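> Can you look at this prediction? I've put the sequence above it.
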Amino acid sequence: MFSPLPALPSTQAWDPALLKRYDISGPRYTSYPTAPSFHQGFGAEDFEAALARSNARPRPLSLYVHVPFCRRICFYCACNKIATKNTQLAEPYLSRLDREMVLTSRQLDRSREVSQLHWGGGTPTFLTLGQMGDLFDRLDARFGLSNSPDRDYSIEIDPREANVLTLRHLQALGFNRLSLGVQDLDPKVQQAINRVQPRVLTESLIDEARRLGFRSLNLDLIYGLPHQTPSSFAATLAQIIDMAPPRLSVFNYAHLPSRFAPQRRIREADLPDSDAKLAMLQTSIEMLEEAGYVHIGMDHFALPDDSLASAQRLGTMTRNFQGYSTHGNSDLVGLGVSAISRVDDCYAQNPTALADYEAALDAGRLATVKGIRLSLDDQLRRRAIERLMCDMALDLEALGHEFDLDATLWLDDALTRLAPSIEDGLIERHGSRLVVTPRGRLLIRHLAMAFDARLPKQAQERYSRIL
C-alpha cells in the first residue's frame, strides 16, 4: 500500500469555520457495511458457514469477549450493560459464554493462532479474580491461547474497581495491554457523570502496570461532558500527559438521550456548546502533539515507539469494533451479548438483550440474530475506507490490483463525492493516489463517507457528530 505523506503541524489544519461546515453526523466505520445494514435474514447457520469457510484461508483469530456488568452506571455511557453489585449474577452468564465458545470453536481449525484478545464491557473487572481466571482458562481450552510475545491481549479496566493485585493477576493470566477509563479528572465533571474517580486511583495503576512490564496502556478521555470548559479540559490533559500513557483515546461525547436512558440524567444546559467543544479538540491535539504524541487519526494518539504508531508507519494498522488495531490480518470472533464478529466475508451480531442471548444458547445454537454477507462492492469499499482511515491515504492502483479490477472506474461515484473536499483542501489527488491533508485528518469520517454506497438509505440521526 502507498505510504502516507508525513503530517504537517496541526496549527496549519485549524480552520473553525470549515470544521463547523463539515461537522455533520456520520459513522465511525468500525465496520463496513455499518451495523444498520445488518439484517435478520442472516442467522446462526450463515455464521457457522462463514466460520467453516474461514478455515480455507486460515488467518489468525482475534477474540472479543463482552462482559456487560457494571456496579454503577456512568451517565454518559452508551454501552450494552447491566447494573448490579452481585458478582454471583455473572456465573450463569459465564456458563453461557462457555457454551458459545464450544459451539463456535467446533467450526474452527484449532491450529489457528489467537493473536489478539480483548475483554470489553460493561466492566470486565466487575468479575472476581477467580471468575476472570476461570474465563481465561475456558478460552484457552476452547481456542488455544497464544504465548507469543507478539500477541495483543488487552482488557478494559475501571480504576475504581481494580488495584495492584488485579493487575498482577491479569498479567499472570496472560494479558499484556490495559485500557483504563478516565474520561475527566475534574471533580465537578465526575460528579455530573456519576463517575467519581480521584487521580490517585488512575496514577497508581499506571505506575504498577509500568513496573509489571505491560507492553502498552491506553487511557480513555471524553470531551463535551457536562461542566467541561476548554481550560478545565486542558488541566485534565496536562495531568494525563504527566502520567505519560503510551496511548490515548480522546472521544467526542455524543448526547443521545432518546437512545441511551442513562444520558437522561445529564442536563443539556450543563453541556458545552459547539464552539467550546471545538476548542477542546484543538487544545487536545496541540497539547498532545507538543508532548510528543502522534495523532493516529480521529480520536487516537500514541507515542512514537508504541506498537500502534509503528503499525501505522508500516501500513499494517486496521480498524475494528474496538477502534484502531495493530492486528489487521485476522478473523474477529465476538463472544457474549451484543458482540459482533467479522469472519471471512461476513459480519454476525448477537442479541443486545440478555434474555434472547441466553435463550439461543440454552436451545443449543449460536446466538447470531442478524448480520450480512458482503458483496464484491462491499469488500472493495470496506478496504478503501479502512486504508483511508488508517493510512490517511489511499492508493487506487494498489487497491485495483488487490481486487483485480479498475478501482478508479469502480469508485467513480466516491471520487465525484470527494470533489468538494478536494476543493476545500481536505484531501489531495496525485494520479491514482489520494492523500489526506492535516486539516482533512480531523474530518476523516466525512472523507470515508464518500465511499459509503449504503449511507443515503440510512437515517443520519442514528450517528454521532463527526467533531
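Happy to help now that I have it.

> Only C-alpha atoms from now on, for both contacts and neighbour counts.
Noted.

> can you give me the strands for the stretch 301-450 of the chain?
In order along the chain, the stretch 301-450 of the chain carries the following strands (DSSP state E, counting those that start in this stretch): 318-320, 323-325, 331-335, 340-343, 346-349, 370-373, 393-395, 427-430, 433-436.

> okay if I get those strands as CSV plus mean neighbour count?
Listed next are these as CSV, based on neighbours: other C-alpha atoms under 10 Å:
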stretch, mean neighbour count
strand 318-320, 20
strand 323-325, 19
strand 331-335, 24
strand 340-343, 24
strand 346-349, 27
strand 370-373, 23
strand 393-395, 25
strand 427-430, 17
strand 433-436, 22
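
> want to compare, so here's the second one:
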Amino acid sequence: MSLPYPLPPSTAWDAELIRRYDVSGPRYTSYPTALSFAEFGPEEFTTALERGNASRRPLSLYVHIPFCRRICFYCACNKIATKNTDLARPYLTRLDREMALTSRHLDTSRPVSQLHWGGGTPTFLTLDQMSELIDRLDARFGLSGDRDRDYAIEIDPREADVLTLRHLQALGFNRLSLGVQDLDPRVQKAINRVQPRVLTESLIDEAARLGFHSLNLDLIYGLPLQTRASFAATLEQVIELAPARLSIFNYAHLPERFAPQRRIAAADLPGAEEKLGILQDTIERLQDAGYVHIGMDHFARPEDSLAVAQRQGSLQRNFQGYSSHADSDLVGLGVSAISRVDDVYAQNPTALGDYEAALDAGHLATVKGLRLSFDDRLRRHAIERLMCDMALDLGALGEAFGVDAEAYLSDALARLAPALADGLIIRRGPRLEVTAAGRLLIRHLAMAFDAHLPGQGGSRYSRVL
C-alpha cells in the first residue's frame, strides 16, 4: 500500500531551531541500543534461534570481515590493519565453525533473503577466499538464487577492480556499496584515503554493465578541510555518476574513543554553521536531482527498492541502516557482529582473540545481548515505524500490541510536546506525522520513545546532525 501522506519535496531550514534540537543521541539501528546490552551467553542465543524457527521468517545473514590494508583516520569501525591476506585464513576457519554451531539450531529451509558482507573491508579477501566463504555459507544455510534477494557487499574502490565485480556477480551478489567519503583530493589526503574519481567511476560503469540491481555510494560530511563549496563539487560529480542509492553520513569526531581520529586536527573540521550548510546543500541538490530523502542519511532513486519499500510501508531498520527486506531474522557472524533473532539481540566480542578463543573451545562466541520485554518490543516498533514511515499510527500500534497506545506512551507524547509546538511533528487524531523540518531531526523525535536513554549519558552517542 502507498503511504497515505505526501513526503515533503524539500526540507525546511531554521538554523536556530535546528541548533536547539541538535543533541547527541542514538541512530536506532536497534532498539534498545547496544549500550543496553548486558551479559548474555551462547545458551540464551541458541534458545532464541530455536524459538525463532516457528515464525518461518526469512533469514538475513551479516558477515563481518575486520581486515583493512590501511587505516582511514575518520574510521570508527571494528577493524584490523594488515596487508597480509594470509591472516584471513584462520578467521575464515573460525567463521565456518561459527556457521556450523549456529546452523544446528536453525531450520535452514528458511530462505536466506538477505546477505551483507561488511567490515573492515570485505574485498580485503582474495577472490579464492571470497569463493570459499560463499561456499561455506551456502553449505551451512543454503543461499538463494531468487531474483528478489538482497545480497550486498561493501567495497573499497582502492582494493577492487572490474575482475572483482565480475567475480562477485558470479558468487551471487546483486548489490554493491562503494566507500567514497569525498572526491576532493585535499580532504582525501587529510583522512588518509587518497582515491581518485576514476577508481570509483570505473567500478560504477562495470556494475551497470554487469546488471547489478542497485549500487550505493557512501559519503561523509563534516570531514577536515571540507567546505560548502568543496562538498558541492563532490556532489556534482556524484550526481553525474548516478548511483541508485546514497548514504551521506555525519562525521562524529570522537578521538577519545577512536584512536585513528587523533590524527585529525580539530581545527581543520568545518564549524557548526558550515557543516549545517553542507547538509542543507546536500539535501536540496539531491532532491533537485530526483533522489528521494528516505530518512536521516539515506537517499534513493524513486525506482530503487528502498524508495519502493517506503512507499509501501514495509521499510525496516537494521544494523546496516535502512533495509527493504522486512520481517527477517538477522544472524550476525564474525567478530563484533550482532544478531536480531525473534525477541533477542546477541553480540559477539569485539576483540578478535576473545572471538577465536570461544570458537576454539567449541561454543558460540556470544557475550552480550538482551531479550526484549513487552515494553521494549512495543517501543521498538514505534521507533522503527516513525523512522521508516516518517509517521506513527497510534491506533494501529495499539491494535498490534493490545493496549491503548496513547495512554501507554503518555511519557513519550509528553516528551514530544516541544517538537509539536515547534512544528517538527503534527498530530492528526491518533496519527503522528513528521514534517519537513522534523524529518531532518528524526533521531531526536525517536528519542522521545526511548525508555533506556535517560541512564546512558548522551556523550556516548554522536550528535544528531
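Alright, I've got the coordinates. A quick note: this is a predicted structure, and the numbers were derived from the prediction, not measured.

> Relative to residue 75 of structure 1, which of the strands of the stretch 301-450 of structure 1 is closest?
For the strands of the stretch 301-450 of structure 1, proximity to residue 75 of structure 1 was assessed by C-alpha to C-alpha; strand 323-325 is nearest, at 21.9 Å.

> what's the mean deviation for that closest one versus structure 2?
Strand 323-325 of structure 1: mean distance to aligned residues in structure 2 after superposition is 0.3 Å, counting by mean C-alpha distance after the TM-score superposition for structure 1.

> residues touching residue 301 of structure 2, list them.
With contact set as C-alpha atoms under 8 Å, 6 or more residues apart in numbering, residue 301 of structure 2 has these partners: 244-245, 290-292, 307.

> Tell me the secondary structure at residue 71 of structure 2.
coil (DSSP: H, G, I helix; E, B strand; the rest coil).

> re earlier: would you tell me which of the strands of the stretch 301-450 of structure 1 gets closest to residue 197 of structure 1?
When these are ranked by proximity to residue 197 of structure 1, the top entry is strand 323-325, at 24.4 Å, counting by C-alpha to C-alpha.

> Check which helices and strands the closest one sits against.
Helices and strands touching strand 323-325 of structure 1, as assessed by 3 or more C-alpha pairs under 8 Å, 6 or more residues apart in numbering; DSSP states H and E, comprise strand 318-320.

> Which elements pack onto the strand it packs on?
Here strand 318-320 of structure 1 is seen to pack against strand 323-325, helix 376-391 when contacts are counted using 3+ C-alpha pairs under 8 Å, 6+ apart.

> what range in structure 1 matches stretch 62-76 of structure 2?
Structural correspondence for stretch 62-76 of structure 2: residues 64-78 of structure 1, per TM-score structural alignment.

> buried ones in that stretch?
Neighbour-count burial for stretch 64-78 of structure 1, with 16 or more other C-alpha atoms under 10 Å as criterion, is recorded at 64-71, 73-78.

> Tell me the span between the first and last residue of it.
Chord length of stretch 64-78 of structure 1, first to last residue, is 18 Å (C-alpha to C-alpha, to the nearest Å).

> same check, this time on stretch 53-65 of structure 2
Looking at stretch 53-65 of structure 2, the gap from its leading to its trailing residue is 27 Å under the measure C-alpha to C-alpha.

> now that stretch: how far from the chain's centre is it?
Offset of stretch 53-65 of structure 2 from its chain centre (C-alpha atoms, centre = their mean, to the nearest Å): 16 Å.

> Let me know the secondary structure of the equivalent of residue 216 of structure 2 over in structure 1.
When the two structures are superposed using TM-score structural alignment, residue 216 of structure 2 falls opposite residue 218 in structure 1. For residue 218 of structure 1, the reduced secondary structure class is strand; criterion used: three-state DSSP.

> ok now do the aligned residue in structure 1 for residue 437 of structure 2, which residues does it touch?
Alignment of residue 437 of structure 2 against structure 1 is given by TM-score structural alignment, with residue 439 as its counterpart. Remark: with contacts taken as C-alpha under 8 Å, 6+ apart, residue 439 of structure 1 is in contact with 10, 12-15, 425-426.

> Mind giving me the ChimeraX select for those residues, buried ones only?
Applying 16+ other C-alpha under 10 Å to these leaves a buried subset, and the ChimeraX line that selects it is:
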select :10,13,14,426
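
> how about the contacts of residue 439 of structure 1 in TSV, adding secondary structure?
Compiled in TSV, the contacts of residue 439 of structure 1 are given as follows (three-state DSSP):
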residue	secondary structure
10	helix
12	helix
13	coil
14	coil
15	coil
425	coil
426	coil
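
> Closest one of the contacts of residue 439 of structure 1 to residue 355 of structure 1?
The closest of those, once distances to residue 355 of structure 1 are taken by C-alpha to C-alpha, is residue 426, at 46.2 Å.

> The closest one and residue 441 of structure 1: what is the separation?
Using C-alpha to C-alpha, residue 426 of structure 1 is found at 8 Å from residue 441 of structure 1.

> And for the residue lying closest to residue 136 of structure 2 once chain neighbours are set aside, the neighbour number?
Spatially, and ignoring its direct neighbours in sequence, residue 136 of structure 2 is nearest to residue 96 (6.5 Å; C-alpha to C-alpha, 6 or more residues apart in numbering). Counted with other C-alpha atoms under 10 Å, residues neighbouring residue 96 of structure 2 total 21.

> Please identify which helix or strand holds the residue mapped onto residue 96 of structure 2 from structure 1.
Aligned against structure 1 by TM-score structural alignment, residue 96 of structure 2 finds its counterpart in residue 98. Applying DSSP states H and E as the criterion places residue 98 of structure 1 in helix 90-105.

> Would you mind giving the residues in structure 2 matched to the very next helix or strand once past that helix?
The element immediately downstream of helix 90-105 of structure 1 (helix or strand, assigned by DSSP H and E) is strand 114-121. Per the alignment by TM-score structural alignment, strand 114-121 of structure 1 matches residues 112-119 in structure 2.
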